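# predicted structure and sequence below. I'll ask about it afterward.
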Amino acid sequence: MKNMLKGLGAALCVALPLLAQAPAGAATPAAAGAADQALVQRGAYLAQLGDCAACHTAPKGKPFAGGLPMNTPMGRIYVTNITPDAQTGIGGYTEADFARALREGVAKDGHNLYPAMPYPSYAKVNDGDVKALYAYFMHGVAPVQQANRESDIKWPLNMRWPLMFWNMAFLEKGRYRDKPGKDVAWNRGAYLVQGLGHCGSCHTPRGVGFQESALDESGSAFLSGALLDGWFASNLTGEHNTGLGRWSDEDLRTFLKTGANRHASAFGAMTSVINDSTQALNDQDVAAVSKYLKSLPPVGGNGAPAYTYDPQATKVSLDRPANDAGARVYTAYCMHCHGVDGRGFAPMLAPLAGNPNVLAKDASSLINVTLNGTGDLVINGVPSPFPMPGFAAVLDDKQIADVLSFVRAGWNNGAPAVAAAEVAKLRQSTQAGR
């Protein structure tokens, strides 16, 4: 039972830090009144915060019709149809049924949902927002008749009743309550980050049952960074080197709206977060999220002294690249975008000097993005002109390890070297099925 519960809890780890976009072509019944339209519109905005379309819309599929495969340690599951179709979707759900599924992970027929659905975060969503979301999914989304697909998980691990015990152990019921002594903006930011935004699903490390180690700022591990599906979700606390300690409020707001600033650029799953969610947030909510995140005390980090830029030693290496295998690779493949000085051409091309992702102890994100590149940031409909290409077919494991070790040591970054075995492991896991 212990191993089974652990495996089922591990399904939490498949919930990526993608946020949702209101679907194009959403249908609204002509009979809906003006007041209902306002509620539906509000629900559409909230759905962007809640990771709904990103998980419930398959590539080239119809909005919210499900079918997206998600890998778990037990096998593959397929997300469900949440359109208002009465036969295959949630058209038969009452608002109470909808609220229970959203906050407690229990479907209308009583079966437990896999916690790839981040209901431990959605438990904090208030009644008014649940009502608006329900109105949107019932009246703002086109019904699609598409049967749900059974998971590939084999018996007995496909039994869902053990999830009741996982919920008893790890699900904290109760809506978000404003913290005394904090202003309106801080509390709004906390509500968004902890609730519909469910940032902790990716950015908070996991406990022994694969539950989030903390669900709010009262836990020291909250948003301190975590490994997830081949990426290391960044530290979002005030830590100076690997977190947001050197970011101003304007830096953070710029990143949320555009995916890039003078410190870093979005890649991996965070690209979808920017594209499908945060760029669409209104200015008040962006400011609230930034205020809350900037209030978090520093946690974690790489144990190094506070970062200060120093290009001299790295410049010498690049002047004579024959003496350093990593410098040779950097000169041939990286320098034209990221520069001799490591500062790139921000925000168009990411800096490497002092970049929190470069300084992190875990190099998984650097290895992954070097192997596989990243998708385009698309801001206001315009794709970024210089997305990071993948080098899996160009560079071998040792070359990637060499260049990343060079980058992590360069410009006074002072981060640990990368081993070829680490690259080989991620190459195998991320290239499977490509």
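Looks like it came in fine.
# alpha carbons only for contacts and neighbour counts from here, please
Will do.
# how about the strands in the stretch 101-250 of the chain?
226-228, 231-233 (DSSP state E, counting those that start in this stretch).
# ok, S384 - contacts?
348, 376-378 (C-alpha atoms under 8 Å, 6 or more residues apart in numbering).
# quick one: which of those residues is most hemmed in?
Highest neighbour count within the contacts of S384: L377, with 26 neighbours (other C-alpha atoms under 10 Å).
# rewinding a little: going by distance to Q211, which of the contacts of S384 wins?
Nearest to Q211 out of the contacts of S384 is L377 (C-alpha to C-alpha; 30.5 Å).
# got the contact list for that closest one?
L377 touches 258-259, 266, 271-272, 274-275, 383-384, 387, counting by C-alpha under 8 Å, 6+ apart.
# take this one as well and set it beside the first:
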Amino acid sequence: MKKSTIIIAVIVVLAAITSWFVTRTPESAFESTQAESKPASAELIERGQYVAHLADCVACHTVPNEPAFAGGLPMGTPIGAIYSTNITPDPETGIGNYSLADFDRALRHGVAKDGDRLYPAMPFPSYEKMPDSDIEALYAYFMNDVEPVKKPNQETDIPWPLNMRWPLAFWSVMFTDSGTYEPKADQNEQWNRGAYLVQGPGHCGSCHTPRGFAMQEKALDESSDQFVSGATLDGWYAPSLRNDPNSGLGRWSEEDVYQFLKNGRNEHAVVYGSMTDAFNNSTQFMTDDDLYAIAHYLKSLPGNPEKDGEPWQHKPQKVSGELAKLPGAETYMTRCSACHGSDGMGHKPWIPPLAGATSMLVSDDSSAVNVTLNGSGRAVAHGVPDAYRMPPFRQQLSDKEIAEVLSFVRTTWGNNGGEVSVDDVKAMREDTDPASSEVIILQMR
């Protein structure tokens, strides 16, 4: 046989294997079930609504001031923007024609009804840990209690050939775990519940875990010290949720974590950036038992002393004398001190301290620059908007002024995050849209 014939034969075989692999439909636990044909009980629908809060579906699938779950929210990636899809039960543009098995395949396997692979911005590697009962309840909620909205899905901005989705089949095999969450026998019920919520529907790692070369989360559970160890995503630095003293929760108690998730604030911090949406639409609706379970689990995750170095120590300083002569000091006193205090200690728990704030201690200045430029959306607790909102300074301050005031804050009161460059501010100004700070709220019915 000629060498060229052998090569062609090998190519044909490999192509056939690849074609089978990328086009095969993942198996669903609901393949033969008739659950979708049965009327959903009020109890199941209510349970599904709670699961939707746990999974924070609305935050990604809703554009500010538009109907909930109708999609269209842009998400930045290194190769172009993608847009969330319409997941209302509209039969033409949404998921109205999805069976329970179709719904399950999209949610836990990242494959749409038409066979297209979903980008991992959809956190199916986390949702894969959800049990059948939660999937069935979530399906009942979306099909029976969510208003259908006719809104076509928007194509991505990713250019060809990078927008081809078939390689995502290989991505899924390489970077996802298989199966639902399995409780750890050596841990108690509260720890296991918290681990499930963080790793599964809460998909905390989607923002807080660093990503690898293929945009995969470097870890999906506590077996790796990379899990929820802090990451930069879409213009924000999501801090470590481990017990790192400077970059994480080392100085927080379990009660502090609970208060932050329940009320959007505690003595250390107030929600801002992407966490505002998570609080407004997800964590505040969780039961106290679930919130304490999350707090218990997170406080069990050890920090990394080598990463953080010496724990932050407060250095009491008022902006006066020689300190007041430093670049950025005057801007701080005229623009920031009325809320955050001349000593940087804020007015806890309503206005957070800047002394010891994670965003002022880590080398990544994304969050500090972003929130100063664009402000933060209002935290809406129990239907009442927060009266103390970080305003945007995009129009009031130049790139140089913002760089100087942030450099001042990040090197004062014991803060050691380091200086901010004018180029960092300029790049963030160009890459962000002030509209991104709008509040998204799921209207409860």
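Everything's here; your move. Values in this document were obtained by computation on a predicted structure and should not be read as measured data.
# overlay them and tell me the TM-score.
Here the TM-score for the pair of chains, by TM-score structural alignment, normalised by the length of structure 1, is 0.87; 399 aligned residues with a C-alpha RMSD of 1.9 Å.
# overlap between the contacts of S384 of structure 1 and structure 2?
Contacts conserved in structure 2 for these, using both residues aligned by TM-score structural alignment, their matches' C-alpha atoms under 8 Å: 376-378.
# wait, N81 of structure 1 touches F64, no?
Yes: the pair N81 of structure 1 / F64 is scored as a contact, 6.0 Å apart, by C-alpha atoms under 8 Å.
# intersection of neighbour lists for the two?
Common neighbours of N81 of structure 1 and F64, counting by C-alpha under 8 Å, 6+ apart, are H56.
# start and end of stretch 116-123 of structure 2, how far apart?
Separation of the first and last residues of stretch 116-123 of structure 2 by C-alpha to C-alpha, to the nearest Å is 16 Å.
# report the buried residues of stretch 235-248 of structure 1.
235-247 (16 or more other C-alpha atoms under 10 Å).
# which other residues reach it?
By C-alpha under 8 Å, 6+ apart, stretch 235-248 of structure 1 touches 203, 223-226, 234, 263, 293-302, 304, 306-307, 354-357, 359-360.
# against structure 2, where does that stretch fall?
The aligned range for stretch 235-248 of structure 1 in structure 2 is 240-253, by TM-score structural alignment.
# how long is the matching stretch from one end to the other?
Rule used - C-alpha to C-alpha; the end-to-end distance of stretch 240-253 of structure 2 is 15 Å.
# what is the corresponding segment of structure 2 for stretch 209-222 of structure 1?
On structure 2, the counterpart of stretch 209-222 of structure 1 by TM-score structural alignment is residues 214-227.
# one more: stretch 173-190 of structure 1?
Using TM-score structural alignment, stretch 173-190 of structure 1 pairs with 178-195 in structure 2.
# just give me the match in structure 2 for Q279 of structure 1.
In structure 2, Q279 of structure 1 lands on Q284 (TM-score structural alignment).
# need the nearest residue in space to that match, chain neighbours excluded.
Of all residues not flanking Q284 of structure 2 in the chain, K262 sits nearest, at 4.6 Å (C-alpha to C-alpha, 6 or more residues apart in numbering).
# which residues touch the equivalent of that neighbour over in structure 1?
Alignment note (TM-score structural alignment): K262 of structure 2 maps to K257 of structure 1. Residues near K257 of structure 1 by C-alpha under 8 Å, 6+ apart: 274, 278-281, 286.
# could I get these in JSON lines, plus columns for neighbour count and distance to A322 of structure 1?
As requested, the contacts of K257 of structure 1 are exported to JSON lines (neighbours: other C-alpha atoms under 10 Å; distance: C-alpha to C-alpha, whole Å):
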{"residue": "I274", "neighbour count": "26", "distance to A322 of structure 1": "40"}
{"residue": "T278", "neighbour count": "25", "distance to A322 of structure 1": "44"}
{"residue": "Q279", "neighbour count": "21", "distance to A322 of structure 1": "44"}
{"residue": "A280", "neighbour count": "21", "distance to A322 of structure 1": "47"}
{"residue": "L281", "neighbour count": "18", "distance to A322 of structure 1": "49"}
{"residue": "V286", "neighbour count": "21", "distance to A322 of structure 1": "47"}
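# ok, which pair from the residues you listed is furthest apart?
I274 and V286 (11.9 Å).
# name the residues contacting each of these two.
With C-alpha under 8 Å, 6+ apart as the test, I274 of structure 1 and V286 both reach 256-257.
# residues touching W166 of structure 1, list them.
Counting by C-alpha under 8 Å, 6+ apart, W166 of structure 1 has contacts 5, 9.
# before we move on, back to that, which of the buried residues of stretch 235-248 of structure 1 sits closest to H198 of structure 1?
The closest of the buried residues of stretch 235-248 of structure 1, once distances to H198 of structure 1 are taken by C-alpha to C-alpha, is L236, at 13.0 Å.
# on that earlier part again, any quick PyMOL command for the buried ones out of the contacts of L377 of structure 1?
Selection of buried members from the contacts of L377 of structure 1 for PyMOL, criterion 16+ other C-alpha under 10 Å:
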select buried, resi 258+259+266+271+272+274+275+387
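# can you flag which of the contacts of L377 of structure 1 belong to helices?
258, 271-272, 274-275 (DSSP state H).
# check those residues and tell me the two furthest apart.
Checking those with C-alpha to C-alpha, the most distant pair is T258 and S272, at 11.5 Å.
# can you give me the neighbour number for the alignment partner in structure 1 of A427 of structure 2?
Using TM-score structural alignment as the criterion, A427 of structure 2 maps onto K425 of structure 1. Neighbour count for K425 of structure 1, taken as other C-alpha under 10 Å: 12.
# which positions within whichever helix or strand K425 of structure 1 is part of qualify as buried?
Per DSSP states H and E, K425 of structure 1 falls inside helix 420-431. For helix 420-431 of structure 1, the buried set under the neighbour-count rule, 16+ other C-alpha under 10 Å, comprises 423-424, 426-427.
# list the contacts of stretch 278-294 of structure 1.
19, 49, 185-190, 192-193, 236-238, 244-245, 249, 252-253, 256-258, 379.
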